[in-house]
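>>> Coordinates for the following, if possible.
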Amino acid sequence: MKKWDDLPEFMKCDEVKVYYDILSRKKGSLVLKRIFDIVVGVILLILLAIPMLVIAVMIKMDSKGPVFYRQERVTRYGKKFRIHKFRTMVNNADKIGSAVTVGGDSRITKVGSKIRDYRLDELPQVFDVLSGDMSFVGTRPEATKYVEKYSNEMLATLLLPAGITSEASIRYKDEAELLDLADDVDRAYIEKVLPEKMKYNLQSIKNFCFVIDVHVMIKTLCAVLGKEKSHE
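This is a model prediction of the structure:
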């Protein structure tokens, strides 16, 4: 972690300091977390190379546009990066709708619908994990316009790298369906969904330890497999 004085000015507030002090006492777990990300990331990249290639071909055959969706997101210390995800929507979908997806979204492609069900669209994020922009477990990286709406306390989630999964992600895995009936999707997300997800994200920082991270990954796997089973 950076020293407190080296943090971006927008993060230097009393609300963030509380969480900073908690994490500064857990340097061992932070080191293990990064080692785990690198080792597991390399293994997954090797194991998933062929499956990802197959998915990439399916995406190109299904609709026009690039294989990857590279929207700008925000990670640790407010750094902006372009996330790697398999494209599951029509090309330039973010220009013809909200940055969040609702259930039955007409922008989702046929192949996209299938790979979203099992979160296969997130497999390329292993590249972001290896680069250090993301971790396997952590607050999901939000688009800049949503981060700009963060309260001072929510900014504490930027003390750690953004994550592929988290307790909030598991509990809100059907987020799209929750937003489906909203008249204003962005407003509903900012005012209702985001604050609730942040309660879990902030609690995860307070309770942070490497063992809990591993437990969250196991819970995520069970949740995905459970969803797959429900389709049988």
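>>> C-alpha only now, for contacts and for neighbours.
Noted.
>>> Show me what the helix or strand hosting Val111 is packed up against.
Take DSSP states H and E as the rule and Val111 turns out to sit in helix 110-117. When contacts are defined as 3 or more CA pairs under 8 Å, 6 or more residues apart in numbering; DSSP states H and E, helix 110-117 sits against helix 27-62.
>>> List the contacts of whichever helix or strand comes after the helix it packs on.
Moving toward the C-terminus from helix 27-62, the next helix or strand (DSSP H and E) is strand 68-69. If you take CA atoms under 8 Å, 6 or more residues apart in numbering as the criterion, strand 68-69 is touched by Ile83, His84, Lys85, Phe86, Arg87, Thr88.
>>> Please provide the structure for the following sequence as well, for comparison with the first:
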Amino acid sequence: MRAFPPSLGKRLFDCIVSLIGLVLLGPLFLVLAIIIKVFDPGPVFFRQARVGQKGRRFYIYKFRSMRVFPGAEEGSFEAGCLTRVTTVGRILRKSKVDELPQLYNVLKGDMSLVGPRPEVSKWVAVYPDRWEKVLSVPPGITDCASVDYRNEEELLASSGDPEHLYRDEILPRKLSLYEAYVDHHSFLGDLKLILETIRVCLF
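Predicted structure coming up:
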């Protein structure tokens, strides 16, 4: 009997876990939607254009944690700027709960549970050759860089030049981790990353 190709097995795992996750987390999503609406009237979800596998553009979904800002949906944002983050949003972002709607992106096939985090076009254009390799695999909700840079917002907010810090220091380091994932990823490695992500978010 022939084994499943690794990519097919990964996709099957993604579909099963994301579907179960969306069903089980449905009540939590409803509660969060009500809280977001009560404390800051506006859309419950935020979507933003990102660059996915093979350069395909898609919209990533999150619980909205910031006040509405023109252009944000198409990738416009100020690195390290936290002035628009809502009171509820600070809690959601700290716990990474705002990222949970991306299970829908996984179910759709835009993303995987584990893989390099998708970027906005602005930052993909800075290192196009390196991104070409990274984008050979589906982007993910979590990966090593997500764990290592879980406090990235605080780093950027405390910098005198957050754009420079992200472009010249943080992003190159992230790309090195992404490239290592492309070269060495495995099903067991993905499971370990999922468990490590849960650990750092909860504790």
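>>> Can you pull the TM-score for these?
Superposed pair, TM-score by TM-score structural alignment, normalised by the length of structure 2: 0.91. Supporting alignment: 198 aligned residues with a CA RMSD of 1.8 Å.
>>> sorry, back to before: want to try TSV for the contacts of strand 68-69 of structure 1, with secondary structure, distance to Met198 of structure 1 and neighbour count as columns?
TSV is the format used below for the contacts of strand 68-69 of structure 1 (DSSP: H, G, I helix; E, B strand; the rest coil; distance: CA to CA, whole Å; neighbours: other CA atoms under 10 Å):
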residue	secondary structure	distance to Met198 of structure 1	neighbour count
Ile83	coil	20	22
His84	coil	23	20
Lys85	strand	22	21
Phe86	strand	25	25
Arg87	coil	26	26
Thr88	coil	26	24
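>>> of all those residues, which comes closest to Leu159 of structure 1?
Ile83 (18.3 Å; CA to CA).
>>> that older thread, quick check: the farthest pair among the contacts of strand 68-69 of structure 1?
Maximum pairwise distance in the contacts of strand 68-69 of structure 1, criterion CA to CA, is 13.8 Å, between Ile83 and Thr88.
>>> rewinding a little: for the helix holding Val111 of structure 1, grab the matching residue range in structure 2.
Aligned using TM-score structural alignment, helix 110-117 of structure 1 spans residues 87-94 in structure 2.
>>> What count of nearby residues applies to whatever residue of structure 1 lines up with Phe45 of structure 2?
Under the alignment (TM-score structural alignment), Phe45 of structure 2 pairs with Phe68 of structure 1. Phe68 of structure 1 has 16 neighbours, counted by other CA atoms under 10 Å.
>>> how close does the nearest residue to Phe68 of structure 1 once chain neighbours are set aside get to Leu120 of structure 1?
Distance criterion CA to CA, 6 or more residues apart in numbering; nearest residue to Phe68 of structure 1, sequence neighbours excluded, is Phe86 at 4.5 Å. Phe86 of structure 1 sits 8 Å away from Leu120 of structure 1, taking CA to CA, to the nearest Å as the criterion.
>>> Next: Ala156 of structure 1.
29 Å.
>>> cool, Ile35 of structure 1 as well?
Going from Ile35 of structure 1 to Leu120 of structure 1 by CA to CA gives 24 Å.
>>> mind checking the SS state of the spatially most central residue of structure 2?
Nearest residue to the geometric centre of structure 2 (CA atoms, centre = their mean): Ile141, 4.5 Å. Put simply, Ile141 of structure 2 is strand when judged by DSSP: H, G, I helix; E, B strand; the rest coil.
>>> where do the strands sit along structure 1?
Per DSSP state E, structure 1 carries strands over the ranges 68-69, 72-74, 80-82, 85-86, 134-137, 162-165.
>>> equivalent range in structure 2 for the fifth one?
Read it as strand 134-137 of structure 1. Mapped onto structure 2 using TM-score structural alignment, strand 134-137 of structure 1 covers residues 111-114.
>>> equivalent range in structure 2 for stretch 37-50 of structure 1?
Mapping stretch 37-50 of structure 1 onto structure 2 (TM-score structural alignment) gives residues 14-27.
>>> quick one: contacts of the matching stretch?
Outside stretch 14-27 of structure 2, the residues touching it (CA under 8 Å, 6+ apart) are Leu103, Tyr104, Val106, Leu107, Ser112, Leu113.
>>> Would you mind listing the residues in contact with the fourth one?
The neighbours of Leu107 of structure 2, taking CA under 8 Å, 6+ apart as the test, are Asp14, Cys15, Ser18, Leu19.
>>> burial measure for the last one, as a count.
The burial count assigned to Leu19 of structure 2 is 16, neighbours taken as other CA under 10 Å.
>>> Pull up the gap between it and Asn105 of structure 2, please.
Counting by CA to CA, the gap from Leu19 of structure 2 to Asn105 of structure 2 is 11 Å.
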